[in-house]
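Participant: Mind folding the following:
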Amino acid sequence: MRYFIDLAYLGSAYHGWQIQPDAISVQQVIQQALSRILQQNIEVVGAGRTDAGVHATQLYAHFDSEVLLNEETLQFKLNSFLPKDISIQQLFKVQPQAHARFDASSRSYEYHIVNSKDPFKIDLAYYLLKRPDVKKMNRAAAMLKDYTNFKCFSKSRTDVKTYNCTIAEAFWEQTENELIFHITADRFLRNMVRAIVGTLLEIGYDKNSVEFLKEILKSEDRSMAGSSVPAHGLYLTKIEYPKTALFDGL
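Facilitator: This next block holds a predicted model:
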């Protein structure tokens, strides 16, 4: 039987989602907890990866079990085993062919910036004293939807078959205390969101023009884009799936 888990985590203590040979990861911690509870070797497949220090308010993953499970009981036990910075929000049975990664149709991220020193957000948002020009950054962000090749924002030496992504939305929101960048796409490259945010901030601080973003995108050259912003301000916030019978629980 195949089960989906809807989880959230604070990424500060982890070297990202994916299992690493010499560092602790969220995937590793969840697999070990499930294997111990179910007394069988469990492999967990996530809907995507997050880099070291990146948080998730929603990430779906799936695992297979040889026996039928009581979802509510397992969710309670799993949350009891897991550290306080990882939470299982929901656990439910799906059709055997459902796949957390390959069936996902879109992923959404937020990047949080604060413009005043806040001790309660020191590890949860990027502190920038000077406010950038949000209108310019939003004009530039809107242009991202006109392109599909985002090699210029990809981490170097990334082993991918294509650098193409379809961005559905990208915009900045100014709240009373935070500046938040929202972006949704069918897929993301490694480091892509943090590189986009860094590039847009350079435009917001008048280091580059809005139109120069077109040159960066056409170049397919990572060195043309801005520096990546720190990981602790980035959140994976939503994974969406097609409305099919496979995902009645979503």
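Participant: only C-alpha atoms for contact and neighbour calcs from this point on.
Facilitator: Noted.
Participant: Name the SS class of K218, please.
Facilitator: Per DSSP: H, G, I helix; E, B strand; the rest coil, the secondary structure class of K218 is helix.
Participant: Count residues in the vicinity of it, would you?
Facilitator: 13 (other Cα atoms under 10 Å).
Participant: measure it to Y205 for me?
Facilitator: 22 Å (Cα to Cα, to the nearest Å).
Participant: go on, F212?
Facilitator: 13 Å.
Participant: Settle it for me: which of those two has more neighbours?
Facilitator: Under the neighbour definition other Cα under 10 Å, F212 and Y205 were set side by side, and Y205 has more, 16 against 13.
Participant: Next, the second sequence, to be compared with the first:
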Amino acid sequence: MRYFVWIRFDGTAYHGWQIQPNGMSVQEKLQDGLSLLLRRPIEVVGAGRTDAGVHAHQMVCHFDSEQPIDTTQLCYRLGRVLPRDISCEKIEAVSADMHARFSARRRVYRYFIHTKRDPFLRHYSVEMHYPLDFDLMNQAAAQLLTVDDFKAFCKAGADVKTTLCDVTTAQWVKTGESSYYFEIAANRFLRNMVRAVVGTLVDVGRKRISLEQFDRILQGGTRSDAGESMPANGLFLWQVDY
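Facilitator: All right, here's what the predicted structure looks like:
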């Protein structure tokens, strides 16, 4: 039988979701917990990867078991053995053809920034020290919906078969006097894509590049023309839809 697991995690202490040879990962901690409780080696498959320091408001993964599982009890017990920066929200039995990665129809990321110093946001939002024109940034963000090739925002040397993505949402949202987030939704994302997009939009907001230049970056597909990748701590995998 196949089971989906919904978790949330603070990525500050981890080298990303995927198991790494030289660093602690969220996947490793989750597999250790499940293997301990089910008394056999368990491997989980995630909906995607997150880089070191990136958080997840919602991550979905799956594992297989030959024996039926009391999912409510397992979720409760898993919460007792996982580190305090990882929580299990629910576990559900699904059909055998469901796949945490390949069955996902949409993924949503949010990138948080704030423009006034706040010590309580430092791990989960990036402080900006310069004025930003958010109206202009939203005009540029709207252009993301008009293209399907995001090669300009793909990490150089990434091993991907295609750089095509169907972006359906891209907008800046104000949440307080000095706090904002950028939300972007798509069927798939390239490695480092969201942080590169945000960095380029920030360049628009700082008036370092124009809307016309942003459009040329979109059309040109050259990573070196796009903005710098933003810090990891402001990024959250927010939602995965099936």
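Participant: how many other residues sit next to N164 of the first structure?
Facilitator: 16.
Participant: what kind of secondary structure is H57 of the second structure in?
Facilitator: Of the three states, H57 of the second structure takes strand under three-state DSSP.
Participant: now swap in V173 of the second structure and tell me
Facilitator: Going by three-state DSSP: V173 of the second structure is strand.
Participant: Likewise for the one 3 residues further on?
Facilitator: G176 of the second structure falls in the coil class when you classify it by three-state DSSP.
Participant: What's the separation between it and A47 of the second structure?
Facilitator: The value you get for G176 of the second structure to A47 of the second structure, if Cα to Cα is used, is 31 Å.
Participant: With E28 of the second structure instead?
Facilitator: Distance, E28 of the second structure to A47 of the second structure, by Cα to Cα: 15 Å.
Participant: okay, the two: which has more neighbours?
Facilitator: A47 (20 against 16).
Participant: Name the nearest residue to that one, sequence neighbours excluded.
Facilitator: Once flanking residues are discounted, A47 of the second structure sits nearest to R101: 3.9 Å by Cα to Cα, 6 or more residues apart in numbering.
Participant: The one you found against R49, yeah?
Facilitator: No: judged on Cα atoms under 8 Å, R101 of the second structure makes no contact with R49 at a distance of 9.7 Å.
Participant: what's the span of stretch 181-198 of the second structure, first residue to last?
Facilitator: End to end - Cα to Cα - stretch 181-198 of the second structure spans 10 Å.
Participant: Figure out how far it is from the centre of its chain.
Facilitator: Distance of stretch 181-198 of the second structure from the chain centroid (Cα atoms, centre = their mean, to the nearest Å) equals 8 Å.
Participant: Can you show me the strands along the first structure?
Facilitator: Counting by DSSP state E, the first structure has strands at residues 2-9, 45-46, 55-64, 86-94, 106-114, 126-127, 167-174, 178-185, 234-240.
Participant: Which elements pack onto the fourth one?
Facilitator: Judged by 3 or more Cα pairs under 8 Å, 6 or more residues apart in numbering; DSSP states H and E, strand 86-94 of the first structure is in contact with strand 2-9, helix 71-81.
Participant: now it, how far from the centre of its chain.
Facilitator: That offset, for strand 86-94 of the first structure, works out to 18 Å (Cα atoms, centre = their mean).
Participant: Report the inter-axis angle for it versus strand 55-64.
Facilitator: Counting by axes from the mean of the first three to the mean of the last three Cα atoms, to 10 degrees, strand 86-94 of the first structure lies at 40 degrees to strand 55-64.
Participant: orientation of strand 86-94 of the first structure relative to strand 2-9 in degrees?
Facilitator: Going by the same axes, to 10 degrees, strand 86-94 of the first structure makes 160 degrees with strand 2-9.
Participant: any residues touching strand 86-94 of the first structure, and which ones?
Facilitator: 1-10, 26, 71-72, 74-75, 78-79, 246-249 (Cα atoms under 8 Å, 6 or more residues apart in numbering).
Participant: Repeat the analysis, applying 7 Å as the threshold.
Facilitator: Applying Cα atoms under 7 Å, 6 or more residues apart in numbering, the external contacts of strand 86-94 of the first structure come out as 2-10, 71, 75, 79, 246-247, 249.
Participant: Tell me the one of the residues you listed nearest L128 of the first structure?
Facilitator: Using Cα to Cα, L10 comes nearest to L128 of the first structure of the contacts of strand 86-94 of the first structure, at 21.4 Å.
Participant: Which residues lie in contact with the closest one in this structure?
Facilitator: H55, A56, D85, I86.
Participant: Contact partners for the third one?
Facilitator: With contact taken as Cα under 7 Å, 6+ apart, D85 of the first structure is in contact with Y9, L10.
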